[in-house]
Every structure is written in C-alpha cells, then in structure tokens.
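> My questions are about this predicted structure, shown below with the sequence.
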Amino acid sequence: MKLLTAVAIAALSLPFGTTAFAQSSPSGLTHAEVIAQLKQAQAEGLVPTPNGDYPPSAATIAHNREIYAIQHGTDGASGVRTRGMPASHPVAASD
C-alpha cells in the first residue's frame, strides 16, 4: 500500500516539476547584442582585467585602450568614454 501511494504521488508530481524548469521568455539579449557589448567594453578598455583588479584601475583601462588602438589600427581610443571618466581625462599608463 505504501508503495502504491509513493508511485501515485511521484506520478502526479512529475508534470508539475517539469514546468518549473521551463523557460517562458528568452533571456533578453541576442548573441549579436552580447558580442556588440563585449566589443564596446574592449574599446573602452574595461576588459580584459587581471583577477585582482576589479573594477579595473585607471592604469589598466589606459593600457587596454592602448592595446586596442594598436590591434585595431585606430589613432587612439581617447574618443571612447568610460563610465565615470571623461574622454579627455589624462591617464598615465604604468607597466
């Protein structure tokens, strides 16, 4: 009798458990939007960052902007604004 009750409870709970994991709406961002955001963060110098430097320091941002400018053949990423820091703000890169 206990086995029959356990099987009945398990059988009735299966349909309810599977709906808990169903995704009702998409995540909100498309793959292309995520790639565009990543490219923007690279241009702003926010990524990559070392493990111990989060949020990235001004020196890391300046270094990343310099590398981005070299890799992409731009005359400098100084026109890109970083949140909280104006584009004309001088940042000394330290190595």
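Cool, the structure landed.
> Could you use CA atoms for every contact and neighbour count after this?
Will do.
> Centre-most residue in the chain?
By CA atoms, centre = their mean, the chain has its centre lying nearest to residue 38, at 7.1 Å.
> measure it to residue 45 for me?
11 Å (CA to CA, to the nearest Å).
> before we move on, what SS does the residue nearest to the centre of the chain have?
Under DSSP: H, G, I helix; E, B strand; the rest coil, the three-state class of residue 38 is helix.
> where exactly do the helices run in this protein?
Using DSSP state H, the helices of the chain run over 2-20, 31-44, 58-72.
> ok, and here's another one to check against it:
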Amino acid sequence: MKLLTSIAVTALGLVFGANAFAQTTAPELTRAEVRAQLAQAEADGLVPTHKNDYPPSATTIARNQEIYAIQHKNSPSRAMASAATPADSGGTSE
C-alpha cells in the first residue's frame, strides 16, 4: 500500500512539477534598445530620481526635463532620433 501511494504521489508530483518550471521566455533587449530607452526616460524627466521620490513627482519630472534641455541645448536630440521607428518616420513624403 505504501508503494502504491508513493508511486501515485511521485507521478502527480512530476506532472504538476513540470508545469511549475515551464516558463515562457520574453525576447531579450539589445544594448542599443536599453540605451535608447534610458535616453528617452532621461528626456522625459523620469530619471534620475531619489529613493524617497518614487514614482517621481511632477515637480521632479519638470526639474529633470529642464536640466536635460539645458545639458542638450546645442546637440540634436538623440533620444528622439533613436526612439523613432521606420513606421513613424515613413508616414509623410513630399
């Protein structure tokens, strides 16, 4: 009787245990994509923030946007250029 019970428990454990370890893998981001996301977050004023101000308040976001605009005044917007996709830029033609 103990043998039958242990076999049944083992069989059920294998069936349900396999589902516990089955994971769907999300596509991984490339370094360029992560850098583009970080640059976009900086342009949006979302980073940097303090530990005590998460999620960032509206005043922190506004201050970070001003600082970003001052720092990138003379340079073209890398964040906007890297965030644009072919679908976004190919809409109009003259």
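Structure received. Quick caveat, the model's predicted, so the values are computed rather than measured.
> re the thing from before, spit out the contact partners of the residue nearest to the centre of structure 1.
By CA atoms under 8 Å, 6 or more residues apart in numbering, the contact set of residue 38 of structure 1 is empty.
> Kindly report the same for residue 30 of structure 2.
Per CA under 8 Å, 6+ apart, neighbours of residue 30 of structure 2: none.
> what separates it from residue 37 of structure 2, distance-wise?
On the measure of CA to CA, residue 30 of structure 2 and residue 37 of structure 2 end up 11 Å apart.
> now swap in residue 66 of structure 2 and tell me
19 Å.
> again with residue 4 of structure 2
Counting by CA to CA - residue 4 of structure 2 and residue 37 of structure 2 are separated by 56 Å.
> Tell me which of those two has more neighbours.
Taking other CA atoms under 10 Å, residue 4 of structure 2 and residue 37 do not tie; residue 37 has more neighbours (15 against 9).
> That one and residue 74 of structure 2, how far apart?
21 Å.
> next one: residue 26 of structure 2
Applying CA to CA to residue 26 of structure 2 and residue 74 of structure 2 gives a distance of 38 Å.
> swap in residue 3 of structure 2?
With CA to CA as the criterion, residue 3 of structure 2 and residue 74 of structure 2 are 78 Å apart.
> what's the answer for residue 50 of structure 2, then?
The separation that residue 50 of structure 2 has from residue 74 of structure 2, given CA to CA, amounts to 28 Å.
> what does residue 56 of structure 2 give?
27 Å.
> ok, the two, which is more surrounded?
residue 56 (17 against 8).
> Roughly how far does the more buried one sit from residue 77 of structure 2?
Residue 56 of structure 2 is 23 Å from residue 77 of structure 2, by CA to CA.
> ditto for residue 8 of structure 2
From residue 8 of structure 2 to residue 77 of structure 2 the distance is 64 Å (CA to CA).
> ok, now residue 2 of structure 2?
In terms of CA to CA, residue 2 of structure 2 sits 71 Å off from residue 77 of structure 2.
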